[in-house]
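> Next comes the sequence, and after it the predicted model I'd like to discuss.
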Amino acid sequence: MNIETLDIAVFVVYVIALIGIAGWVSREKAGHAKDTNDYFLAGSSLPWWAIGASLIAANISAEQIIGMSGSGYKLGLAIASYEWMAALTLIIVGKYFLPIFLKHKIYTMPQFLEQRYDHRVRKVMAIFWLGVYIFVNLTAVLWLGALAINTIAGIDIVWGMIFLGAFSLAYSLYGGLKAVAMTDIIQVVLLIIGGLFLSYTALNMISDGNGAIQGFVDLTNRLPEKFDMILSEDNPFYKDLPGISVLVGGMWIMNLSYWGFNQYIIQRTLAAKSIGEAQKGIVFAAFLKMLMPLIVVLPGIAAVIISPDLDRADEAYPSLMTLMPVGLKGLIFAALVAAIVSSLASMTNSVSTIFTMDIYKDKKPNESQQHYVLVGRLVSLIALIIAMAVAKPLLGNFDQAFQYIQEFTGFFTPGIVTLFVLGMFWKKTTATAGLLAALGSFVFSLLFSIFWPELPFIDRVGVVFLLCTGLAVVVSLAQGKGDHPQAVNVKDVQFGTSKVFNVSSLAVIALLIAFYTVWW
């Protein structure tokens, strides 16, 4: 497909504007040089609206837009459970996890693990997360983003990855988290407007010009099997989303790990002005998550009718973009790229934060603040280069990259959740027990995948979580050390939340009940 001159102009204006705004918000007062708090935590100054928007911008990327649309093309609306259950997970994180993290005044998740357990746990988990972020998350975003650009504009995938990486560095490398978070407001607005227009256009096409509402009615009538939220055992995709387990089983573990203990997500809340601002930001993000299936899943379902003969499911969203009118195509293209580069910037910033604060600073503790900031910038660059080099070998042959990401991370998330949850809420958990649970997660998951391959991976995640938790409890009790000297005293933590947070949380729960009741 050829991009028209007007589309190119719209996109170029977006690129220039974003880089300019990022430079403006990143400026420092005369005589002040960025320190680690400025660069990695935005000077602890983020307001709620920036936190909420940035949480979504970091989360919604190529793996979500392209990957979940692809899964919508194959599985249907059921894949939206990842979005809607995440909204409720965010409420739990804001209520019970965030107060503990902010009380400890941490930069990174590994730093919390050292404060709660010991240095071994911090180092092991820091290395683990660096590997996952570079070889799974960054590679997925780069590859799927470049695939979309290739489908829409015909640009070679390698050059597409280079452009995405260079663009994300151009607006984030100097300013750090503040540049990323503040410009994410623009990214999210663009993403929502572009995504809603694409959905509207697709539904209007299905209704032959009779409007999006009629198009949605026609879509549900023509493809009723695509609107089952809870899949039955005879569904060909039951193994991906195994029925009621989606609501009560392993998806909770996946979501708690992602939204509660994932550095490039939780880092925004650690940079808040106050805990109240962080919690308002989280509930704002929860409402945005409720909207996301309309933007990332519905187009994939619509593509079953509009483009029924696609070679790959992940081509569903890009194929719809080719049908957009001139000018608006450029806007939607900019929205897609906005989602991609904001996630890339978030991930590279978190990689640099973990490497600098958890590994490099431990080896060289007496360097200047500006030296650590420089190291962080270099690490961001190196991480992107590595991810570009390995993206095609790792992801080039997968039909549904989103499912690949979920299944791969599912090997490790049960142990991570055990490590953190027991660390926060059970004083007797020892460092050795927590470390064994984290490492045992991979072993248990591998054994299940070999000897019980037909077990749906979401169910496997739930079972492995129970095994990891049991292992940690047994080891802790066997060591007989009593309460850990660095255990969290929850009596000293303020878990109270504002009226706005409480009412908003009830609204999210009510919406979830309504959605699952209608499309059960």
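Sure thing, it's come through.

> C-alpha only now, for contacts and for neighbours.
Noted.

> quick one: the strands in the stretch 1-150 of the chain?
Per DSSP state E, counting those that start in this stretch, the stretch 1-150 of the chain has no strands. Nothing in it meets that criterion.

> scratch that, the stretch 251-400 of the chain
Secondary structure of the stretch 251-400 of the chain (DSSP E, counting those that start in this stretch): no strands present.

> Quick one: the helices in it, in order.
Here the stretch 251-400 of the chain has its helices, by DSSP state H, counting those that start in this stretch, at 263-270, 275-296, 298-306, 316-321, 328-354, 361-363, 369-395.

> buried residues in the second one?
Residues of helix 275-296 classed as buried by neighbour count (16 or more other C-alpha atoms under 10 Å): 275-296.

> What is it packed up against?
helix 48-59, helix 62-74, helix 81-92, helix 98-103, helix 177-206, helix 263-270, helix 499-518 (3 or more C-alpha pairs under 8 Å, 6 or more residues apart in numbering; DSSP states H and E).

> Let me see the contact set for the residue lying closest to residue 254 once chain neighbours are set aside.
Leaving aside its sequence neighbours, residue 254 sits nearest to residue 413 (C-alpha to C-alpha, 6 or more residues apart in numbering; 6.2 Å). The contact partners of residue 413, taken as C-alpha atoms under 8 Å, 6 or more residues apart in numbering, are 253-254, 257, 441, 461.

> redo that, cut-off 7 Å
253-254, 257 (C-alpha atoms under 7 Å, 6 or more residues apart in numbering).

> which one among these gets closest to residue 332?
Among the contacts of residue 413, residue 254 lies closest to residue 332 (C-alpha to C-alpha), at 29.9 Å.

> this is the other structure I want to compare:
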Amino acid sequence: MGTLDWIVVGGYFFVMVAIGYWSRGRIKNIADFFTAGGRMPWWLSGISHHMSGYSAVMFVAFAAEAYRLGLTVYVWWSLTIGVGVGIGAFLWAGAWNRLRAKHGVKSPLEYLARRYNVPAQQLMAWAGAALKVVDIAAKWVAVALLLQGFAGVDVKLGILLVGVVTMVYSVLGGLWADALTDFGQFIIQGLAGIAMFIAVAAHFGGIDFMWEIWDRLPESHSDPLSGQYTLIFFMALFLIKTLEYNGGMWNLAQRYMAAPSGAAAKRSALLSSALWLIWPLVLFFPMWAAPLIVPGMEANAEQAYVEMGKAMLPAGMVGLVLAGFFSHTMAMVSSDANVISAVITRDMLPRLWKRATRLSEPAQLQLARITTFAFIGLSMTIALTADTKGFVLKVVIALVAATMGPIAIPLMLGLLPWFRRIGPTAAIASVIGGLATWAYLYVEQQNKTEWVTQAVIVSAPLVVSLVLYLVVGLLKPEPSADRDALVGSLQRDDPDVPSDAAIRA
């Protein structure tokens, strides 16, 4: 990287911190910090939802799979998310918003104590928080590997550099800072992605490369599903991503909660869905073409995108692409930190420290900032002590994808009216059964058991969790007038819910 590239990266970091400082003035209480007070325009909510859904992992682990296997990574990753979020626009987006508007909920898990009971809520809170810490550690490693590849910066120094900047604006500005930096990062990512796409098109002599490269790549690279990514894997991941990206990944539920109304949240989801279906194609085509530009990197495919960028982009553009990588990771981490802070502050601490429920508004806001700082610091510590080789893909697929289903099923299905008779017994059995299945399979995978494939370790915990939720709920229904009233209230906006225009006024 040259001087101009470093100026671009440094300017990016400065802008992110400045946005955090500016957003601090908009934060008056924890409702502002966690849900933007329900005043976020639907289009900003939708862009923020999209940006918060992926990180530099795409340019490390997923780019490596695109290099080795081709088209399949778009099919089982981006396509599943785009279609799943589109479905969720009609099922979940409005319900999340109405939890805030009608019930004053500030954390996605806050409603679980009423929907099920406190033990069910705490089980999901602790399991999900532990999962998120490791997940974000993988994101730090991914972006640090990219910084090392482009600029030769030590991985540990890269983790500290990106982590500290993210920590500053997340702690200062809450969800407003997250959303505004998401929008800025969306612009930067757009410029960086288009720059790389144009560079690759120019290398091959025009836009025709999009369909001509497949004749020069191995035949299997055009297969929708290939390698370890089977039909079973695809079906399991589709259900997982539908749950995860509609609120099972807690930070994405916040984006819907921050919109002015349920109808606005639905529009946010549809915008995010469209972006998921279209934009990753711009990002993936250079990755699919990479074997023709930087061949022979199968053994070190995680660095393929880096090598291609260094070979093809002029001074300044390398820095812009690297800033785009940062934007992915910082968007996801800051939003995760905010929602984990909400869960800790609203759902976990009050059960451990009774005084937390009696804190003043300023004290609650201070506590939220402290927990945000602690979460980011802990995830950075894990990343700094991890063995980075293969860490990213292992965490994202073998851990996060495999355990997200058991944690998300009671959370997400509990919002829908068809499951209103299912109570805490089924919810607890679902989470414990699914996580126990994953733990057993993970041990077997480490022991090199042949039948424990990637498809099995991703799909089995999800199936066990779903079956337990439905079967236990059917055999032991736990109807409640209060639960019926809660779920019923989430199905439509009240007539007096203000519009986007009224909110802006």
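Ah, there it is. Keep in mind that this is a model prediction, so the values were computed, not measured.

> hmm, back to that, JSON lines please, covering the helices of the stretch 251-400 of the first structure and showing distance to residue 453 of the first structure.
Output for the helices of the stretch 251-400 of the first structure, formatted as JSON lines (distance: least, C-alpha to C-alpha, whole Å):
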{"stretch": "helix 263-270", "distance to residue 453 of the first structure": "31"}
{"stretch": "helix 275-296", "distance to residue 453 of the first structure": "29"}
{"stretch": "helix 298-306", "distance to residue 453 of the first structure": "28"}
{"stretch": "helix 316-321", "distance to residue 453 of the first structure": "29"}
{"stretch": "helix 328-354", "distance to residue 453 of the first structure": "32"}
{"stretch": "helix 361-363", "distance to residue 453 of the first structure": "41"}
{"stretch": "helix 369-395", "distance to residue 453 of the first structure": "22"}
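
> any idea what residue 158 of the first structure aligns with in the second structure?
Residue correspondence to the second structure (TM-score structural alignment): residue 158 of the first structure is matched to residue 156.

> Surely its match touches residue 383?
No - counting by C-alpha atoms under 7 Å, residue 156 of the second structure stays clear of residue 383, with 8.2 Å between them.

> Give the residue from those two that has the larger number of neighbours.
Ranked by neighbour count (other C-alpha atoms under 10 Å), residue 156 of the second structure and residue 383 place residue 383 first, with 27 against 18.

> thought that one was touching residue 140?
Yes - at 6.3 Å, residue 383 of the second structure counts as touching residue 140 under the criterion of C-alpha under 7 Å.

> Run through the residues that contact the residue lying closest to residue 226 of the second structure once chain neighbours are set aside.
Take residue 226 of the second structure and drop its neighbours on the chain: the residue closest to it by C-alpha to C-alpha, 6+ apart is residue 72, 6.4 Å away. By C-alpha under 7 Å, 6+ apart, the residues touching residue 72 of the second structure are 223-226.

> go on, residue 304 of the second structure?
Contacts of residue 304 of the second structure were listed using C-alpha under 7 Å, 6+ apart, and they are 64, 290, 297.

> swap the cut-off to 10 Å and go again
Counting by C-alpha atoms under 10 Å, 6 or more residues apart in numbering, residue 304 of the second structure makes contact with 59-60, 63-64, 66-67, 149, 287, 290-291, 293-298.

> Identify the residue of the first structure aligned to it.
By TM-score structural alignment, residue 304 of the second structure lines up with residue 316 in the first structure.

> and the gap between the residue nearest the centre of the second structure and residue 101 of the second structure?
When C-alpha atoms, centre = their mean is applied to the second structure, the residue found nearest the centroid is residue 53 (3.5 Å). Going from residue 53 of the second structure to residue 101 of the second structure by C-alpha to C-alpha, to the nearest Å gives 24 Å.

> Same question for residue 121 of the second structure.
21 Å.

> and if you look at residue 234 of the second structure?
36 Å.

> What residue in the second structure is paired with residue 92 of the first structure?
Aligned by TM-score structural alignment, residue 92 of the first structure pairs with residue 87 of the second structure.

> And residue 39 of the first structure, by the same measure?
Per TM-score structural alignment, residue 39 of the first structure is aligned with residue 33.

> Over to residue 65 of the first structure?
By TM-score structural alignment, residue 65 of the first structure lines up with residue 59 in the second structure.

> residues contacting the closest residue to its match other than its chain neighbours?
Leaving aside its sequence neighbours, residue 59 of the second structure sits nearest to residue 305 (C-alpha to C-alpha, 6+ apart; 6.6 Å). If you count contacts by C-alpha under 10 Å, 6+ apart, residue 305 of the second structure has them with 59-60, 63-64, 67, 146, 149-150, 286-288, 290-291, 294, 311.

> In PyMOL, how would I select the buried members of the residues you listed?
Only the buried members of the contacts of residue 305 of the second structure enter the following PyMOL selection, criterion being 16+ other C-alpha under 10 Å:
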select buried, resi 59+60+63+64+67+146+149+150+286+287+288+290+291
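
> ok, so of the contacts of residue 305 of the second structure, who is nearest residue 449 of the second structure?
Closest to residue 449 of the second structure out of these is residue 64 (24.8 Å), distances taken as C-alpha to C-alpha.

> Turn the helices and strands packed on helix 275-296 of the first structure into a markdown table, including distance to residue 437 of the first structure.
Shown next, in a markdown table, are these (distance: least, C-alpha to C-alpha, whole Å):
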| stretch | distance to residue 437 of the first structure |
| --- | --- |
| helix 48-59 | 27 |
| helix 62-74 | 28 |
| helix 81-92 | 22 |
| helix 98-103 | 21 |
| helix 177-206 | 32 |
| helix 263-270 | 20 |
| helix 499-518 | 32 |
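
> Quick one, which of these gets closest to residue 370 of the first structure.
Among those, the nearest to residue 370 of the first structure by C-alpha to C-alpha is helix 177-206 (15.4 Å).
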